[in-house]
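[1] missing the sequence, but the structure's below:
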């Protein structure tokens, strides 16, 4: 609030006095702001704590999934196909020969002089029935006025269930615009067996098709490329696939065929323990990040006598205790019954985990099943740590309730600040009015004093004469 310049009439430092009073009154606002800063720091710290717990849970959940264990690495000789393997596969070697790639059927119609003129005549509708080799049949209904090449392409491509895609090709002749249809998928099952038009002989003649005569009515579609299935042999066993992406020939292996082989290629599947090692190391990193975060948020600087946002906070200590407790999973059976037996130990100084890479790699190589059992399952480390983490980070969990409480406190403090600020403004306005009245009164008294002084001086002068 602006303060008028006062004190001119009285000569008193009333403006300075008013500013000193404002400074004194503002001490109560400073106390509220200090509390706000402290509470907001706690809120931010809880957000940081929650984020690190979530990162740890994500890393822990990854170790609870079967695909984290027993992964296979696929390598292929030659470039006829590529392969990827999952944990469902079995290590070994396979001799694979690709004798034919899967192909997609294509059909082309005779050229039309114009792509925008309706082929069908009349004002009714026409039904285009497309029958596929797998026995499915789809029907496309068009207005006769919309049976131009442009209209047919648009209508076909708007319906992904038809089993074909359409485009136009310009061959540069006198009737250059030719409709090109391509089956939506490769393989003989996806091939078009027939296209029949009901309601327009002109359209039937233009795009009709029957696989038995490769053309249907005169001027209709003709097959440019026949559909074909992929053919290969795996260790001498003949395999047929509708697609070049072969997913079920070898358990846990996906093959993507790209060319015919001149001689059999070798697919080698070997155990890839690095997938599990990477997942375990990611878990350890996330766990250690949580420990260092808690240490930073709860630290107290003895020399400076300053505390951190969560110094002495019971929630942070509870997180640390419960997460550490979740690591104490022990399986009485097997060669690997706890973390230390696979080379993961706790640093007694700061509580972080230390990984002995050599011991871990040996455990994965020799006792992968036991390692998997320790992490997975209903009572595995992943499940127990996940449950502990959820109690803090879930909606309605410990951190959620704490932050809700802090947000209410922040709102209350803001109300206190606003109320106190308004009270101070009113008080200062009252002071200003009182000081203004004092200034006027003192100015009047000074004027009277000056007048009396002048009169007395004049009387003295008269007496001297």
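    Arrived safely. All values reported here derive from a predicted model rather than from experimental measurement. Numbering: from 1, shown residues only.
[2] drop to CA atoms for contacts and neighbour counts, all remaining ones
    Fine.
[3] And for residue 96, nearest residue in space, chain neighbours not counted?
    Closest residue to residue 96 apart from its sequence neighbours, by C-alpha to C-alpha, 6 or more residues apart in numbering: residue 234 at 4.6 Å.
[4] take a look at this one as well, against the first:
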């Protein structure tokens, strides 16, 4: 930081030395200072612009990711509704057919839950070493039980080695003693667990547990049983994808009965034009938000005095390349059958680069041209619009992308400018000190000369006065 120049009037010259030094220092450093200030301001604006652009790109990609969620697809052509979700939940895909179905659930699919014979010593009961074999259907798993094992350690070993298979164990202390209880996430008839190989831990999952023996606790594993419009259906799982084309059923409970007859739940599947329209509008809005940010960063404006003000990324080649790449994606022909372009859905690019969405044309595409089932492929297919848009943006917005590189280079420029400013401050301080010393020395010399002149003048004045009086 340059030292402050204090104003002082020279005793010898009467000159304001501080002001004179200030003028000389400014004349020497003003051009460089102005250059550094201008470049620093421009560089800071570009850093801010790059940051704003990256934030806008990230927000756009986040919005696309939400629309591309595989768990809750945003572009399904059909919507399904269950009259009683405590019995059955339903979702529809693009291959569904509009209609109504009556579904009655007689029983849910269950997994195997079995218990060993009781051990009197609780969880610390000793277990004989050996090879435990756990069998489920055609699958068989072996566990080597070491010497010194207990019910607790065997439980831990089962959970560690068979957890990935969906088989778990725990120790339950009952009135008759401690039992090793096995559970399985696999459901369906024939998935009962069988345990053999270790004395005291033998379990036949098809036999009911007794006071002294092992077996199933409540019931053997069973299939789900239901009727769809009166037609009997069985499933090893409670999530059924192949009973009705294009529809997934999730069984959540058993239907209430009126006498011996199960009360059916009505499931309705209908064309979801409103849902599709909302999702398409969400994409258009997200893209327009990005485009408006880019426009603000690259557009030149004029102030009240008609002075031109450039946007922080005006004439920036990286931003121009980005805009060209994402606009190219919008105009590309997709890989669908009948629906291959956004314009078929009423989406077109305006003069300012944003998208406009014509709802009348969209409705016609859904109702008259029956394109609803192809919207999902256009947007979220393997080579759909969202996938291609992300491929266009990633080279710019990735952690090692061109915008990150640009930011790193701009930061280096900012550091260099800061170093230049520090050097200029040091020069300003040194020059101020040097010039101040020189001007003070000159003023002191002038003061001495003035004093000598005054003394000489006094001598001559005295002589003249003496001459007049003699």
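    That came through, no problem. The model shown is predicted, which means the values in this text are computed figures rather than measured ones.
[5] Could you check how many residues crowd around the residue nearest to residue 96 of structure 1?
    By the other C-alpha atoms under 10 Å criterion, the neighbourhood of residue 234 of structure 1 contains 18 residues.
[6] Go ahead and confirm it touches residue 95.
    Yes - counting by C-alpha atoms under 8 Å, residue 234 of structure 1 sits close enough to residue 95 to count as a contact (5.7 Å).
[7] before we move on, the earlier item: tell me the contacts of the residue nearest to residue 96 of structure 1?
    Contact criterion C-alpha atoms under 8 Å, 6 or more residues apart in numbering gives 94, 95, 96, 97 as the residues in contact with residue 234 of structure 1.
[8] between those, which is nearest residue 433 of structure 1?
    In terms of C-alpha to C-alpha, no member of the contacts of residue 234 of structure 1 lies closer to residue 433 of structure 1 than residue 94, at 99.0 Å.
[9] Surely that closest one is within a strand?
    Yes - the assignment for residue 94 of structure 1 by DSSP: H, G, I helix; E, B strand; the rest coil puts it in a strand.
[10] Look up how far residue 232 of structure 2 lies from the alignment partner in structure 2 of it.
    Structural correspondence for residue 94 of structure 1 with respect to structure 2 (TM-score structural alignment): residue 101. With distances taken as C-alpha to C-alpha, to the nearest Å, residue 101 of structure 2 is found 13 Å from residue 232 of structure 2.
[11] When the two are compared, which one has more neighbours?
    Per other C-alpha under 10 Å, whichever of residue 101 of structure 2 and residue 232 has more neighbours is residue 101, with 17 against 12.
[12] Next one: the more buried one relative to residue 234 of structure 2, how far apart?
    Noted for residue 101 of structure 2: a distance of 17 Å to residue 234 of structure 2, by C-alpha to C-alpha.
[13] before we move on, what about residue 228 of structure 2?
    Counting by C-alpha to C-alpha, the gap from residue 228 of structure 2 to residue 234 of structure 2 is 11 Å.
[14] same for the lengthiest strand in structure 2, what does it pack against?
    Longest among the strand segments of structure 2 by residue count, using DSSP state E, is strand 177-187. Other elements packing on strand 177-187 of structure 2 under the criterion 3 or more C-alpha pairs under 8 Å, 6 or more residues apart in numbering; DSSP states H and E are strand 111-115, strand 167-174.
[15] how close does the helix or strand following it sit to structure 1?
    The first helix or strand that comes after strand 177-187 of structure 2 along the chain, using DSSP states H and E, is strand 193-196. Relative to the matching residues in structure 1, strand 193-196 of structure 2 has an average distance of 2.1 Å after the fit, by mean C-alpha distance after the TM-score superposition for structure 1.
[16] start and end residues in structure 1 for strand 193-196 of structure 2, please.
    In the comparison with structure 1, strand 193-196 of structure 2 aligns to the range 192-195 (TM-score structural alignment).
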